[in-house]
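fold the following for me, if possible:
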Amino acid sequence: MPSAYYAPLDQPQTSSDDDEEEDIERHQQQQQNKRHQRRPKGAAPSIPFLKAHPHSPMAHLRGSSGVVGGRRRCLLPLLGALLFLIAFCYFTLGVDTRLALGLGGGGGASDDSDDGMHSLDGILSRALNETLHLCSEGLLDRRLYVQDKPMEQYGHLPIIYFVTPTYPRREQIPELTRLAHTLLHVPRLHWLVANDQEGCNMFMDMMLKKFGIPYTHLASPMPSNFRKAKPAPRGVANRRAALQWLRQRNLTNGILYFGDDDNTYDLRLFSEIRQTQRVSMFPVGFIADYGVSGPVVRKGKVVAFLDSWLAGRRWPVDMAGFAVNLEYMAQFPYVNMPYKPGFEEDRFLRSIGLRLDHIEPRGNNCTEILVWHTQTKNKKAAVVRLESEYLDGRSNLGALFRSLKIMGVASASDTEGPKALISKNGKAAAHSTILS
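Next up, the predicted model:
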């Protein structure tokens, strides 16, 4: 099934000057030419096709029979047709199709990227044709006031499409609850929650609905062939599903932002990214060895990047460190985010044709931290030994543990786990003493 895509805008994209990135197609062709020219050290030089030296052993075959000449006359048209077909495919097929066929063109590789990276992209990248499982959706903003102002005063603002990939775990519901209470202070926001789960989570449906924020709940499981990978490309299927949702609705007015459920957000961030014309960037705190990742700015322009893990990435930024204007993104019909851990941001930004002079520095010229990559230590859901006969209506424990089990936080068992202690006056008492 072909991917849905935006219609291109009327105004063509202009080229930049000194800091302009090389044209994607020309650069990929140069990379292919370099690979053809490489040969092992000490190897004999390549011999032009069917071109024999007059004194070589092949020369005697150029007799009156004209066998070689005849073969050449037969092969040259075939070779020409093959080269034409390759060129036609390269320059007419889309980026994702070329990647799938191993023809390169994956969005403008950087100068220091290696051939293995290109081939790996071709294996791991997929066209945006995700199957969407829409669990629930609330398009009406039921909040009457945001930051002490009535909602109608914010009607002129562009909508922020806040994409949150999430997955079932003990910390999922509390982290989504904490994030929701941040988003409650943000006007004109649509929350796209994509859950890495085969089916829909009814508890999450009810939770998202009660906040009153416009939302969409998607079930977007990671493809099974990636689940055993080390590391697994976590969150990619979720974000791809959200991109597909935006495309199917042909949304070209608003701001796209990828916001994880375990991050911490300064409310000023939302005011900053709402001004994005193409792509805005800003530093993210608590990232790897440097404790920060973000752009280097001189004279109001982004000139480089600070990040402790480069890996040949042209755009070494964190997923929470940029926002994209949907009208700008609509110019690129093959927006993609590959299943390649660590390179999701880089390949996504390449797929939207980002150039250095397009980037708008935010956060007071990238001197302030407006988003923190705070992470919660993941632990397995707790199991406590509490006899099922005491989980009836005689106390709150039955309803409490049913709720905890739905959220994936804890569960009660008759035989497993440490025995649940119930105390009174500072002393542990038998379950039967308290609950019977």
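
use CA for all of it now, contacts and neighbours both
OK.

okay, T164 and T276: tell me how far apart.
Remark: distance between T164 and T276 (CA to CA, to the nearest Å) = 19 Å.

now do the helices in the stretch 151-300 of the chain.
172-183, 202-211, 224-227, 236-248, 268-273 (DSSP state H, counting those that start in this stretch).

any buried residues in the fourth one, and which?
Which is helix 236-248. 236-247 (16 or more other CA atoms under 10 Å).

export the residues you listed to JSON lines and tack on distance to P295?
Putting these into JSON lines (distance: CA to CA, whole Å) gives the following:
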{"residue": "V236", "distance to P295": "23"}
{"residue": "A237", "distance to P295": "27"}
{"residue": "N238", "distance to P295": "26"}
{"residue": "R239", "distance to P295": "23"}
{"residue": "R240", "distance to P295": "25"}
{"residue": "A241", "distance to P295": "28"}
{"residue": "A242", "distance to P295": "26"}
{"residue": "L243", "distance to P295": "25"}
{"residue": "Q244", "distance to P295": "28"}
{"residue": "W245", "distance to P295": "30"}
{"residue": "L246", "distance to P295": "27"}
{"residue": "R247", "distance to P295": "29"}
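
closest to R314 among these?
V236 (19.2 Å; CA to CA).

for K149, see how far away that closest one is.
In terms of CA to CA, V236 sits 36 Å off from K149.

how about F332?
Distance from F332 to K149, by CA to CA: 37 Å.

compare neighbour counts for these two and give me the winner.
F332 (17 against 11; other CA atoms under 10 Å).

neighbours of the nearest residue to that one once chain neighbours are set aside, how many?
In space, and not counting its chain neighbours, F332 is closest to I352: 5.7 Å by CA to CA, 6 or more residues apart in numbering. Neighbour count for I352, taken as other CA under 10 Å: 21.

one more, please, to line up against the first structure:
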Amino acid sequence: MSEVRIRPRQVLVLIIVFIFVLMMVHRNGKHTCQGPEYLQAMYSQSQANKLPKIYAITPTYARPAQKAELTRLSHLFMLVPNLHWIIIEDSNTTTSLVRNVLLRAGLEKRFTQLNIKTPTEFKIKGKDPNWIKPRGVEQRNLALAWLRAHADVDHHAVVFFMDDDNSYSVELFAEMMKIKPGRVGVWPVGLVGGLMVEKPLLDEDNKVIGFNAAWRPERPFPIDMAAFAISLDLFIKYPQAVFSYEVQRGYQESEILRHLATRDQLQPLANNCRDVLVWHTRTEKTKLSSEEALIKQGKRSDEGMQV
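Below is the predicted model:
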């Protein structure tokens, strides 16, 4: 039997090939995405640093379902690489419960946790003593103040008011990345306003000419908070754009948009407003009658836990 000899040059070539294969496997395992095309494109653009940042503003408040709803949203942030979450608690301090949700999702460098309490006094001009201040006004305005002070205004970014009880498709955030500077992206929202879907109405040139809203259609912008996202440069250009207690219920969307854009600046997205990628869902009020009975006995089912 003849003896097979491997020359040093052959060994070197084999080592180089082996190292190259390892590098390719590592690169593919780390950066590729096996999801739908829009998600693959998102990750591809993220590697090239071409994605606009999306600032998602979420007011939240303590309630039994808070952690569950924030956990659901945090899983979206795991999938969208360019999201920065500004989460504002309606409380006198930030809480460990909210922070733990963010950290557990691996979002250490991708969130800003703020807090401000909604005032309880009823000193707004002309308001009935039984009038309740709407949630989210103080919190969203604090987030806008943070953005104007800290956001990188030299790079295109998008601002989205992301309530914690809605249901969002990841594809919606891929659509937001198409929003141009100086524009407001709009799209349909499912299960809102007494309709299966509220949506912008477009003409043959795909320009927004109206809305199909059934509730208060006379509003300047009769759409839901989840129905639009705004180019960051508009908030920098118009620092007076904030939410207000001085407007009627259901007019907060119109209040913020009237400062920033006309209908001509609305950019229809989601397949020219034919696809529904967000739903105005609400969590059923948690029933805790058995828990209340335990509390009367000085006990709790969640003793030492964050549920």
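
trace A242 of the first structure over to the second structure, please.
In the second structure, A242 of the first structure lines up with A143, judged by TM-score structural alignment.

list the contacts of its match.
By CA atoms under 8 Å, 6 or more residues apart in numbering, A143 of the second structure lies in contact with 57, 86, 88, 114.

show me what the last one aligns to in the first structure.
It refers to L114 of the second structure. Per TM-score structural alignment, L114 of the second structure is aligned with L218.

residue contacts, its match?
132-136, 192-195, 200, 241-242.

swap in M222 of the first structure?
196-197, 234-238.

ok, which pair from those residues is furthest apart?
Q197 and V236 (13.0 Å).

C366 of the first structure: how many residues sit nearby?
20.

and if you look at W191 of the first structure?
So W191 of the first structure, with other CA under 10 Å, has 22 neighbours.

which position in the second structure pairs with it?
In the second structure, W191 of the first structure lands on W85 (TM-score structural alignment).

tally of neighbours for the residue nearest to its match when sequence neighbours are not counted?
Distances taken as CA to CA, 6+ apart place F111 nearest to W85 of the second structure, at 4.5 Å, with adjacent residues excluded. Neighbourhood size, F111 of the second structure [other CA under 10 Å]: 18.

is it true that F111 of the second structure touches L102?
Yes: the pair F111 of the second structure / L102 is scored as a contact, 7.5 Å apart, by CA atoms under 8 Å.

for V296 of the first structure, give me its contacts.
302-306, 366.

give me the buried subset of these.
For the contacts of V296 of the first structure, buried by 16+ other CA under 10 Å: 302, 305, 366.

quick one: map the first one onto the second structure.
Alignment note (TM-score structural alignment): V302 of the first structure maps to V208 of the second structure.

the second structure: which residue goes with K210 of the first structure?
Using TM-score structural alignment, K210 of the first structure pairs with R104 in the second structure.

which bit of the second structure covers whichever helix or strand G116 of the first structure is part of?
Assigned by DSSP states H and E, G116 of the first structure belongs to helix 115-124. Following TM-score structural alignment, helix 115-124 of the first structure has no partner segment in the second structure.

and that helix, which residues are buried?
Result for helix 115-124 of the first structure [16+ other CA under 10 Å]: buried residues 118-119, 121-123.

where's A304 of the first structure, which helix or strand?
strand 301-306.

for that strand, give me the average deviation versus the second structure.
Compared with the second structure after fitting, strand 301-306 of the first structure deviates on average by 0.7 Å (mean CA distance after the TM-score superposition for the first structure).

give me the residues contacting the next helix or strand after that strand.
Following strand 301-306 of the first structure in sequence order, the next helix or strand is strand 322-325 (DSSP H and E). Strand 322-325 of the first structure is contacted from outside by 253-258, 273, 276-282, using CA under 8 Å, 6+ apart.

of those residues, closest to R178 of the first structure?
F258 (16.5 Å).

how about the contacts made by the residue mapped onto that closest one from the second structure?
Using TM-score structural alignment, the partner of F258 of the first structure in the second structure is F161. Under the criterion of CA under 8 Å, 6+ apart, the contact list for F161 of the second structure reads 56-58, 140, 225-226, 229.

give me that answer again for 6 Å
56-57 (CA atoms under 6 Å, 6 or more residues apart in numbering).

lovely, talk soon.
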